[in-house]
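Asks: below are the sequence and a predicted model for it; my questions follow.
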Amino acid sequence: MNANESHCLQLLRDADPDRYLSVLYAPEEKRGALAALYGFNVEIARIRDLIHDPLPGEVRLQWWRDLINGTEHGEVVGNPVAAALLEAIKTYNLPRAAFDNYCEARIFDLYDDPMPSRNDLEGYCGETASALIQLASLVLDAEKAPAQADIAGHAGVAQAVTGLLRLLPLHRRRGQTYIPADILAAVGCSAEMLLEGTDKAAIKRAIDAMIALAEDHLGKYEAAAKSLPATLRAAYLPVGLTRMYLKKLKASGFDVANETPVVSPLRRQWTMLRASMRSA
């Protein structure tokens, strides 16, 4: 692992410990590329925290899109994540269109527009979390990865919806609404009620509906995962923590809107270890 890849791995250790752990279970020669891929995800995910207005965020996203598509003329020296990502894309012939679609979907994060529908939410999750799983799979086994696109789709949606629920307190403070408008309406809630916290019962129904959505996709993934090639398992290890997180979210009820349920690092590590053993 070179210096740029090591930087990415350290970044993950601090910012995305679940994916950091999963990288350690991958074959040694693949870890650098996976760390670069997940490091890129960290860099994009935190753009919202670094800006005060959406336009500078879009400029940052466009820089990454231009870089990946080969039209950015600036030097990547001094940006180890960018350098490591470009190397991973070149080495494993990763589809650049997937990164472009990922960045396009991430534009939503920069604004406070409500998520319109369940289909839009699933599309957002598919272009982000599911795409990361599929890209990681291409790094691990390019020959077998394409046949598992449907499994990656369900896994990514389950993982991302669960992650959005765990980030609900942060999103509420920002004024963001990722729970789709049609789901909110179906349970007698609204974006305004969610953000203002005016009806705890309605908010809990919305949270329960999102948990049910995540569980639906997780169940489909788990049923199909039995046939997943062993060479691809490391890409799916973070998804193995999803059911544990969902149980915590269920137990917390309305409190999920105000505080993210805590899961100890030891429990996360043990859960992933068990998942890796089942994957062997």
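Replies: Structure's in. What do you need? Numbers count the residues shown, from 1 in each chain.
Asks: from here on, contacts and neighbour counts on C-alpha atoms
Replies: Fine.
Asks: in the protein, which residue is most central in space?
Replies: A129 (3.9 Å; CA atoms, centre = their mean).
Asks: give me the element the closest residue to that residue other than its chain neighbours is part of.
Replies: Sequence neighbours aside, G156 is the residue nearest to A129 in space, at 4.7 Å (criterion: CA to CA, 6 or more residues apart in numbering). Element membership for G156, per DSSP states H and E: helix 149-166.
Asks: alongside the first one, take a look at this:
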Amino acid sequence: MQSIISDYVRQHDRDHFICSLFVSRSVRRNYLALYAFNIEINNIIYDCSETMTALVRLQWWRERISMIYCNKAVNDNQVILELANVIYSAAIPEFLINDYLDGYEQMVYQPFYRNTPNLEKIAAQTTVTLIKILFTTTIQNYSNDQLAYHCGVAWHLMNSLRNTTTERLDEETMVSIVERAEYHINQVKKLIKTAPKEIVKITLQTRLAGLYLKRIRNKKSDVISGKIGYPLINRPLKPISDSHFAVKTCLCSSNIYCRNSLKLIR
């Protein structure tokens, strides 16, 4: 089953699939399961054209998660089964999952691209909550709200840029989003200095966000183009054996943020 989940994330979220190769093997299963769940929820938000359809599908997930916490059997699909395993093994607080779904429900009612403060507010309810869940599954009862906040908001803002089109985002708003995302990335760099090593690895996605923002800066006025709009890792992946070798080599360094650590994903 884990192979199925891994392949699912590899196919639909290559950024986080690559990041998963940098976390410990004991953490990777939970990491992939949570991002498989994240893919499912994002598909509802971005693929449903009807508000009512999206709300019904979100309610379906709420019911399944409620069943998990009530120790009732769930076998609807492999993502749910793996999510149930993570919830049981890591003792994820139910309120975190509910907060995460509440945030995405708010997105159903609001346009995707508004002003930067509203994007940060949505990020705090969605992506930030997911990072908090990842933290607690990595180290039980670990909490670092500041680090989770800056990491989640940075990724959410970057992803908003990547998923936008010229018609939906004016240049002034784009510049504001870039500057705020860079601010949050810099805050992450400061906060990880005192964070446990396994938690630092969870924040690796902010390095990807930084690389993407650098590409936008380099494009200058032509910021929204087909090339930039693609995922950072929109190219064939190396064979798994090669990737694992690269990860093993990378993690020999005490600093996961060293320049060589990103050779695999450039």
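Replies: That came through, no problem. All figures in this text were calculated on a predicted structure; none of them were measured in a lab.
Asks: can you pull the TM-score for these?
Replies: TM-score for the superposed chains, counting by TM-score structural alignment, normalised by the length of the second structure: 0.80, backed by 245 aligned residues with a CA RMSD of 3.0 Å.
Asks: average gap between the helix holding G156 of the first structure and the second structure?
Replies: Compared with the second structure after fitting, helix 149-166 of the first structure deviates on average by 0.8 Å (mean CA distance after the TM-score superposition for the first structure).
Asks: and the counterpart of N30 of the second structure in the first structure, how many residues sit next to it?
Replies: Using TM-score structural alignment, the partner of N30 of the second structure in the first structure is A33. A count of nearby residues for A33 of the first structure, using other CA atoms under 10 Å, gives 26.
Asks: which residue numbers in the first structure go with stretch 126-136 of the second structure?
Replies: Residues 128-138 of the first structure are matched to stretch 126-136 of the second structure when aligned by TM-score structural alignment.
Asks: could you give me the buried positions within stretch 62-74 of the second structure?
Replies: Residues 62, 64-65, 68 are the ones in stretch 62-74 of the second structure that count as buried (16 or more other CA atoms under 10 Å).
Asks: that one: how far from the chain's middle?
Replies: Relative to the centre of its chain, stretch 62-74 of the second structure is centred 24 Å away, using CA atoms, centre = their mean, to the nearest Å.
Asks: quick one: residues in contact with it.
Replies: Residues from elsewhere that reach stretch 62-74 of the second structure (CA atoms under 8 Å, 6 or more residues apart in numbering): 80-81, 84, 94, 98, 101.
Asks: quick one, what contacts the residue nearest to the centre of the first structure?
Replies: Per CA under 8 Å, 6+ apart, neighbours of A129 of the first structure: 156-157, 159-160.
Asks: returning to what we had before: immediately after the helix holding G156 of the first structure, which helix or strand?
Replies: helix 168-174.
Asks: quick one: buried residues of the helix or strand following that next one?
Replies: Later in the chain than helix 168-174 of the first structure, the nearest helix or strand by DSSP H and E is helix 181-186. Across helix 181-186 of the first structure, burial judged by 16+ other CA under 10 Å covers 181-184.
Asks: closest one of those to K247 of the first structure?
Replies: Nearest to K247 of the first structure out of those is I183 (CA to CA; 20.7 Å).
Asks: could you count how many residues lie near the closest residue to R174 of the first structure other than its chain neighbours?
Replies: In this structure, R174 of the first structure finds its nearest non-sequential neighbour in D112, 7.9 Å apart by CA to CA, 6+ apart. Here the count is done by other CA under 10 Å, and D112 of the first structure has 14 residues near it.
Asks: same deal with G219 of the first structure?
Replies: Neighbour tally, G219 of the first structure, other CA under 10 Å: 15.
Asks: from L85 of the first structure, how far off is it?
Replies: To L85 of the first structure, G219 of the first structure is 32 Å away according to CA to CA, to the nearest Å.
Asks: what's the answer for A214 of the first structure, then?
Replies: Taken as CA to CA, the span from A214 of the first structure to L85 of the first structure is 30 Å.
Asks: picking that back up, any idea how far the residue nearest to R174 of the first structure is from D53 of the first structure?
Replies: For D112 of the first structure, the distance to D53 of the first structure - CA to CA - is 11 Å.
Asks: buried residues, the longest helix anywhere in the second structure. List them.
Replies: In the second structure, assigned by DSSP state H, the helix with the most residues is helix 25-47. Neighbour-count burial for helix 25-47 of the second structure, counted by 16+ other CA under 10 Å, picks out 27-41, 44-45.
Asks: just to revisit the earlier point, filter the contacts of stretch 62-74 of the second structure to the buried ones?
Replies: Buried among those (16+ other CA under 10 Å): 80-81, 84, 101.
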